[in-house]
Structures are given as C-alpha cells and as structure tokens.
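>>> A structural model of the following input is requested.
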Amino acid sequence: MNTLSYGLLAFLAREPGSGYDVMLKIQPFWQAKHSQIYPLLAQMEENELLTSHWVKQSEKPDKKIYSITESGIRKLKEWMYMPLPDPITRDELSMKTFCMWMTDRDNAIEIVETRKAYFTRRLETFHKMLQNIPEEKRSFGNREFYDYILIQKGIFNATAGQDWCNWVLGMLREQKANDVPVLPVQ
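Take a look at the predicted model:
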C-alpha cells in the first residue's frame, strides 16, 4: 500500500464517506486526484480493508459510501509503527528558481508572487480549519488535538513559504530599483 492509501484509511477511520468526501478532506494535506483515489478505494475494498454501500440521491447520481473494516483499522495501526521515510520534495518553484538566471527580473517577480499568493490561500484555509476546533479540544487526549497540531504544521509551513517569498521579492525589487541603465558605448 502507498501513503495515499493509508491517508484514505485514516480519514475513513474517523467517519464513513464517499470518494469525493475523502478527496476534499485530504486535499489540504496531500495532493491527490480522483484518478488516484477511486482505484485505491476499490482496491482496498477488494482487499477487505473497506466496505461500501450505495446511497440513493434525488436529482443527483447515487453515491458510494465507504467505511473502514476491522482489518483496515489493523492495517492502519500497523502503518503507524512503520519507520517514517524522509520527506519527498517535488516543487516546481525550486526548479524554476534554479533557472531564474535565464529570465528577466519581472518574470522572476511574477513567479515568486504567484507562489506567495498560493501560501496566502493556504493560510486562509488552515485558519478556517482552526476555527472549527474548540479551545478545549486542543490538548492531548482529544482526537481533535491531532487535527490541531497538523493544522498548525500547515500554518508553520505556509508561513515559512510566505516569508521566503517576501525575502526573495525584497531582494529582486531592491536590486531592480538600484539598476542603473547601461549607456551605449560611443
């Protein structure tokens, strides 16, 4: 099983849901597409880690609701004791930053501004999520405590990303302001 499979099990261990419901819940923490999620759910159901039932809906297609089985819970608990691998970083901004010497300053600024806007949106999302966790549930022993610390991790990461963008933009803009036009040689 891959990490996304365990993530899907984790969300379904909290409460049953459709593939779409689980996709929406996992998105703030793990980027996954429908094309990845639905085959994994079907495979886990085939492996008896999940069960499902259909819910009829009026004016909408029927939806399939997944629930974790005891076997799925055991598998998820086993995963919790597996060694944690080093994180994998795949960020196109890093590759573009490596190549910024090949572009003009205005484009470099646009690239970094775009990422800064992304971090701003992430922070807004995480702060909204944080509002849904009552203060009294933000301590060890409450299930919501783990949501709280995970949301805080997202806030710290997005804040660090935003700080880096501001730092780079400051340098790019300062250097642009100090640029002296080069006069042609006569």
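>>> okay, CA-based contacts and neighbour counts for the rest of this
Will do.
>>> Which residue ranges of the protein form helices?
3-14, 19-26, 34-46, 70-80, 92-98, 105-131, 143-178 (DSSP state H).
>>> Please work out the angle formed by the directions of the third one and helix 70-80.
Helix 34-46 runs at 120 degrees relative to helix 70-80, counting by axes from the mean of the first three to the mean of the last three C-alpha atoms, to 10 degrees.
>>> The structure of the following sequence is requested for comparison with the preceding one:
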Amino acid sequence: MNTLSYGLLAFLAREPGSGYDVMLKIQPFWQAKHSQIYPLLAQMEENELLSSHWVKQCDKPDKKVYSITDSGIRKLKEWMYKPLPDPVTRDELSMKTFCMWMTDRDNAIDIVETRKSYFIRRLESFQSMQGKVTEEHKKFGTREFYDHLLIQKGIFNAAAGLEWCNWVLGILRECDYSEPPALVKP
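Got it, this is the predicted structure:
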C-alpha cells in the first residue's frame, strides 16, 4: 500500500464517505486526483480493508459510500508504527528559482508573486479552519486535537512560504537589471 492508501483509510476511519467526499477532505494535506483515488478504493475493497454500499440520490447518480473494515483499522494501526520516511519534495517553484538566472527580473517577480498569492490563500484557508476549532477540541485526547495540530502545521508552512516570497521579492525589486544575462554555451 502507498501513503495515499493509508490517508484514504484514515479519513474513512473517521466517517464513511464516497470517493468524492474523501478526495475533498484529503486535498488540504495530500494532492490526489480522482484517477488515483478510485482505483485505490476499489483495490482496498477487494482486499477487504473497506466495504461499500450504494446510496440512491434524487437528481444525481447513485453514489458508492465506503466504510473501513476491522481489517482496514488493523492495517492503519500497523502503519502508524512504521518508521516515518523523509518527506518527498516536489516543488516547481524551487526548480524555477534554480533557473531564474535565465529570465528577466519582471518574470522572476511574477513567478514569486504567483506563489505568494497561493500562500496567502492557504494561510487564509487554514486560519479559517482554525477559527472553527473550539478550545475543548484543542485538548489532548480528542480526534480534533490532532486536526488542530495539522491546521497549525498548515499555518506555519504557509506563513513560512509567504515570508520567503516576501524576502525574495524584496531582493528582486532591489535589482537593477531587467534582462537576463546572456547564456554561455559550454
């Protein structure tokens, strides 16, 4: 099983849901598409980690609702005791920053401004979530306590990204060139 599979099990351990429901819930933490989620759900159901039933809907197609099984709970608990690997970093901004010497200052600023806007939206989203967490749910021992920790992690990450963008923009705006240096061929 891959990490996304465990993430899907984790959300379904909290409450049953359709593939679409789970996809929406996991998005703030893990970017995944329908094309990844639905085959994993089917595979986990085939492996008896999940069960499902169909729900009739008016004016919409019927939906398949998944629930975690006892085997799924055991598998999720086993995963919790496996060593945590180093995080995987895949960020196009890092690659573009590595290549910024090949572009002009205005384009470099546009690239960083785009990411700054993203971090502002993320920060606002996580702060909105945090505003809904009651003091009772911020106490150790509740499921919501761990939601609170994850929301705070999102706030810290978005704030750090925003701070970095502002720092880079300050440097770029002080630069006095607008054309990239000529590329030297080896």
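>>> I'd like the distance from stretch 87-106 of structure 1 to the chain centre, please.
Taking C-alpha atoms, centre = their mean, to the nearest Å, the mean C-alpha location of stretch 87-106 of structure 1 is offset from the chain mean by 20 Å.
>>> quick revisit: closest to residue 53 of structure 1 out of the helices of structure 1?
Among the helices of structure 1, the nearest to residue 53 of structure 1 by C-alpha to C-alpha is helix 34-46 (11.1 Å).
>>> what's the mean deviation for the closest one versus structure 2?
Following the fit onto structure 2, the mean deviation recorded for helix 34-46 of structure 1 is 0.3 Å by mean C-alpha distance after the TM-score superposition for structure 1.
>>> Could you do stretch 115-122 of structure 1 as well?
Stretch 115-122 of structure 1 sits 0.5 Å off on average (mean C-alpha distance after the TM-score superposition for structure 1).
>>> List the buried residues of stretch 78-85 of structure 2.
Buried residues in stretch 78-85 of structure 2, counted by 16 or more other C-alpha atoms under 10 Å: none are found.
>>> What are the contacting residues of that stretch?
By C-alpha atoms under 8 Å, 6 or more residues apart in numbering, the residues outside stretch 78-85 of structure 2 that reach it are residue 6.
>>> Where in structure 1 does that stretch align, residue-wise?
Here stretch 78-85 of structure 2 aligns to structure 1 at residues 78-85, judged by TM-score structural alignment.
>>> so how far is that stretch off the chain centroid?
Offset of stretch 78-85 of structure 1 from its chain centre (C-alpha atoms, centre = their mean): 20 Å.
>>> again with stretch 5-21 of structure 1
From the chain centre to the centre of stretch 5-21 of structure 1 is a distance of 15 Å (C-alpha atoms, centre = their mean).
>>> start to end distance for that stretch?
End-to-end span of stretch 5-21 of structure 1 (C-alpha to C-alpha, to the nearest Å): 15 Å.
>>> tell me, that stretch lands on which residues of structure 2?
The aligned range for stretch 5-21 of structure 1 is 5-21, by TM-score structural alignment.
>>> Name the surrounding residues that touch the matching stretch.
22, 25-26, 34, 37-38, 40-41, 44, 63-68, 72-73, 76, 79.
>>> Which of these are buried? Put it as a PyMOL command.
Per 16+ other C-alpha under 10 Å, the buried members of the contacts of stretch 5-21 of structure 2 correspond to this PyMOL selection:
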select buried, resi 22+26+37+40+41+44+63+65+66+67+68+72+73+76
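>>> circling back to that earlier point, in the match of stretch 5-21 of structure 1, what counts as buried?
For stretch 5-21 of structure 2, a neighbour-count test (16+ other C-alpha under 10 Å) marks 5-13, 16-19 as buried.
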